[in-house]
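Engineer: Dropping the sequence and predicted coords here.
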Amino acid sequence: MTKFEESSVLLNADLGEGATSDSELFKLVDLANIACGGHAGDEHSMRLCCELALEQGVSVGPHPSYPDREGFGRRRPDGPVHNLYGELMRQVDSFLEIAALSNCPVTHLKAHGQLYNDAAFDPVLGELMLKLSLHYGNLKLLVLANSPLEIQALNAGVNILREGFPDRAYWGDGALVERSMPGAVLHDSFQVASQAKAMALGEPISSLDGEWLAFTVDTLCLHGDNPQALANARAVRAMVPRAGNPER
């Protein structure tokens, strides 16, 4: 058995965001991050995602965001950060209520969009996400691998899953390239799968500004809103053998 075949990296996807490929993606991933009203999602979509997760044995977690449905959670709002905590709790609570009614176990938590990117490097927003995770029983928090938030979480005793993004380009400092930049999103499924394989093995990948990055990941994200989401997921699943999900 090769080193790669022994990989235990899990696949996750951001789902419940209105994409048409959700039902097929549930068959391919180990973890699903479910939109809970901040950038997308409503009671119906959350309930449907819980039903699909139970059918496929997929672990679920809330996917809260800045309250920005018009901008799909990709714009940072004005105002003090402390006002955001109550909004995030409202989103998470709405998902947890539906998950409980569906008898769907909740295992993790992942911020969406701009909140995810901001929290990875802003210690104040990072602390807010750590506080949220601990408030809900220390749900495993998905964090950008090799980011300041990874260290912040470990120091705070928060359970984490270090995350890589096969379908996104990186800067040399480990940050994701802004979506407004050309080349920020990878659309070729072979390229996405190749980057996934490198990440799973801890091998270096090339950043958009010419640096080489290598980091350890526990999970790889496939964006459900990408037009190539299903093709990407199938290609990555072929590259990343299913190792079984200990949270199931």
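Structural biologist: Received the coordinates, thanks. Numbers count the residues shown, from 1 in each chain.

Engineer: rest of the way, CA atoms for contacts and neighbours
Structural biologist: OK.

Engineer: where along the protein do the strands fall?
Structural biologist: 10-15, 31-35, 59-63, 108-109, 140-144, 160-164, 205-206, 212-213, 219-223 (DSSP state E).

Engineer: can those strands go into CSV with extra columns for distance to residue 102 and mean neighbour count?
Structural biologist: Converted to CSV, those look like this (distance: least, C-alpha to C-alpha, whole Å; neighbours: other C-alpha atoms under 10 Å):
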stretch, distance to residue 102, mean neighbour count
strand 10-15, 17, 26
strand 31-35, 14, 28
strand 59-63, 12, 27
strand 108-109, 17, 26
strand 140-144, 21, 25
strand 160-164, 25, 24
strand 205-206, 40, 17
strand 212-213, 41, 17
strand 219-223, 25, 25
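
Engineer: Of all the ones you listed, which one comes closest to residue 25?
Structural biologist: Residue 25 sits nearest to strand 10-15 of all the strands of the chain, at 7.7 Å, using C-alpha to C-alpha.

Engineer: the inter-axis angle of the biggest helix by length in the chain versus strand 31-35?
Structural biologist: Longest helix of the chain, by residue count under DSSP state H: helix 82-101. Between helix 82-101 and strand 31-35, the angle comes out at 120 degrees (axes from the mean of the first three to the mean of the last three C-alpha atoms, to 10 degrees).

Engineer: any idea of the angle helix 82-101 forms with strand 59-63?
Structural biologist: Going by the same axes, to 10 degrees, helix 82-101 makes 150 degrees with strand 59-63.

Engineer: and helix 82-101, how far out from the chain's middle?
Structural biologist: From the chain centre to the centre of helix 82-101 is a distance of 17 Å (C-alpha atoms, centre = their mean, to the nearest Å).

Engineer: returning to what we had before: of the strands of the chain, give the one that comes closest to residue 189.
Structural biologist: strand 219-223 (11.1 Å).

Engineer: Can you give the contact residues for the closest one?
Structural biologist: 9-15, 161-167, 196, 229, 232-233 (C-alpha atoms under 8 Å, 6 or more residues apart in numbering).

Engineer: Next one for the comparison:
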Amino acid sequence: MIDLNSDLGEGFGIWRLGDDDALLEVVTSANVACGFHAGDPSTMRSVCARAAERGVAVGAQVSYRDLAGFGRRFIDADPRELADEVLYQIGALDACARAAGTSVSYVKPHGALYNATVHHQVQAAAVVDGVRAFGPLPVLGLPGSLLLAEAERAGLRPVREAFADRGYTPDGVLVPRNRDGALLRDTDAVVDRVLGIARDGRLTAVDGTVLTVEIDSVCLHGDTPGAVGHARAVRHALTEAGLTPGRFVTA
């Protein structure tokens, strides 16, 4: 069984990004934007309600306070403020989730914060401090990251994640979005990536290096061109291969 997660609720006001309804028919976990890089109270509550109806786990996708940059710019944040802002975002989403009859089940950093916590000790610890202040929620992150090491040290469940539609460097980190190879755009390539991870624990970096990975969840980005088609094809291929999509959160 393999969890499929996607970044949802990333519109703002009248602006919409991605097809949340279609993706909620495919994924098993929803990383919902909490208002700092995208999202607003009405969007958050609506996505939580639709996730609850479909039995999809709700996760808080926490970010730097960076609406203008969509959370994709590094911010040298004060660690105490960053921890407080992580706590604030989880609490806001949990209020919306509880109004919809569910609750926040896990936390995943977004964008530049996600990438920073791979190697940035202070920010990784700050994110974990914010999560722990809320409660013992699982934390999604890149395998081998300082974020997951800090989560485990704090007694939180580390959830290892791979990306269906992002390029990897030979070091096992994501190719920056402003470089060639950052995105996989072909549906067949996305499906092959996920099947390789799920069946063999392997993926190929942009230079051809074969990486060994152990993961608990696969991310299908909601804002990638062709995202819904990719997601549907991945779910179909997994099912055909006898690999049932299912939530890593069981309660």
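Structural biologist: That came in fine, so what should we check first? All figures in this text were calculated on a predicted structure; none of them were measured in a lab.

Engineer: Tally up the residues packed near the residue mapped onto residue 171 of the second structure from the first structure, please.
Structural biologist: Using TM-score structural alignment, the partner of residue 171 of the second structure in the first structure is residue 173. Counted with other C-alpha atoms under 10 Å, residues neighbouring residue 173 of the first structure total 13.

Engineer: Pull up the gap between residue 173 of the first structure and residue 166 of the first structure, please.
Structural biologist: Look at residue 173 of the first structure and residue 166 of the first structure: by C-alpha to C-alpha, to the nearest Å, they are 17 Å apart.

Engineer: Now render the strands of the first structure as TSV, adding distance to residue 24 of the first structure.
Structural biologist: Below are the strands of the first structure laid out as TSV (distance: least, C-alpha to C-alpha, whole Å):
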stretch	distance to residue 24 of the first structure
strand 10-15	11
strand 31-35	12
strand 59-63	15
strand 108-109	21
strand 140-144	23
strand 160-164	21
strand 205-206	28
strand 212-213	31
strand 219-223	13
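
Engineer: So for residue 89 of the first structure, which of these sits nearest?
Structural biologist: Using C-alpha to C-alpha, the nearest of these to residue 89 of the first structure is strand 59-63, at 10.3 Å.

Engineer: Which positions in the second structure sit opposite that closest one in the alignment?
Structural biologist: Against the second structure, strand 59-63 of the first structure falls on residues 57-61 (TM-score structural alignment).

Engineer: Mean deviation, the matching stretch versus the first structure?
Structural biologist: Aligned to the first structure and superposed, stretch 57-61 of the second structure gives a mean residue distance of 0.7 Å (mean C-alpha distance after the TM-score superposition for the first structure).

Engineer: Give the aligned equivalent of residue 137 of the second structure in the first structure.
Structural biologist: With TM-score structural alignment as the criterion, residue 137 of the second structure matches residue 139.

Engineer: To clarify, my last question referred to residue 124 of the second structure.
Structural biologist: Using TM-score structural alignment, residue 124 of the second structure lines up with residue 126 in the first structure.

Engineer: So for stretch 108-126 of the first structure, what gets flagged as buried?
Structural biologist: For stretch 108-126 of the first structure, a neighbour-count test (16 or more other C-alpha atoms under 10 Å) marks 108-121, 125-126 as buried.

Engineer: With residue 231 of the first structure as the reference, measure out to residue 84 of the first structure.
Structural biologist: Counting by C-alpha to C-alpha - residue 84 of the first structure and residue 231 of the first structure are separated by 35 Å.

Engineer: swap in residue 164 of the first structure?
Structural biologist: 18 Å.

Engineer: try residue 173 of the first structure
Structural biologist: 29 Å.

Engineer: Likewise for residue 80 of the first structure?
Structural biologist: 40 Å.

Engineer: Run a quick check on residue 228 of the first structure versus residue 187, I expect a contact.
Structural biologist: Yes - contact criterion C-alpha atoms under 8 Å: residue 228 of the first structure and residue 187 qualify, at 6.4 Å.

Engineer: returning to what we had before: quick one, what contacts the match of residue 124 of the second structure?
Structural biologist: 118, 119, 120, 149, 152 are the contacts of residue 126 of the first structure under C-alpha under 8 Å, 6+ apart.

Engineer: Out of those, which are shared with the second structure?
Structural biologist: Among these, the contacts conserved in the second structure (both residues aligned by TM-score structural alignment, their matches' C-alpha atoms under 8 Å) are 118, 119, 120, 149, 152.

Engineer: Apart from its neighbours in sequence, what residue is nearest the third one?
Structural biologist: Spatial nearest neighbour of residue 120 of the first structure, excluding adjacent residues (C-alpha to C-alpha, 6 or more residues apart in numbering): residue 149 at 4.8 Å.

Engineer: Identify the residues contacting the residue mapped onto the one you found from the second structure.
Structural biologist: Using TM-score structural alignment, the partner of residue 149 of the first structure in the second structure is residue 147. Neighbour list for residue 147 of the second structure: 117, 118, 121, 124, 125, 127, 128, 141 [criterion: C-alpha under 8 Å, 6+ apart].
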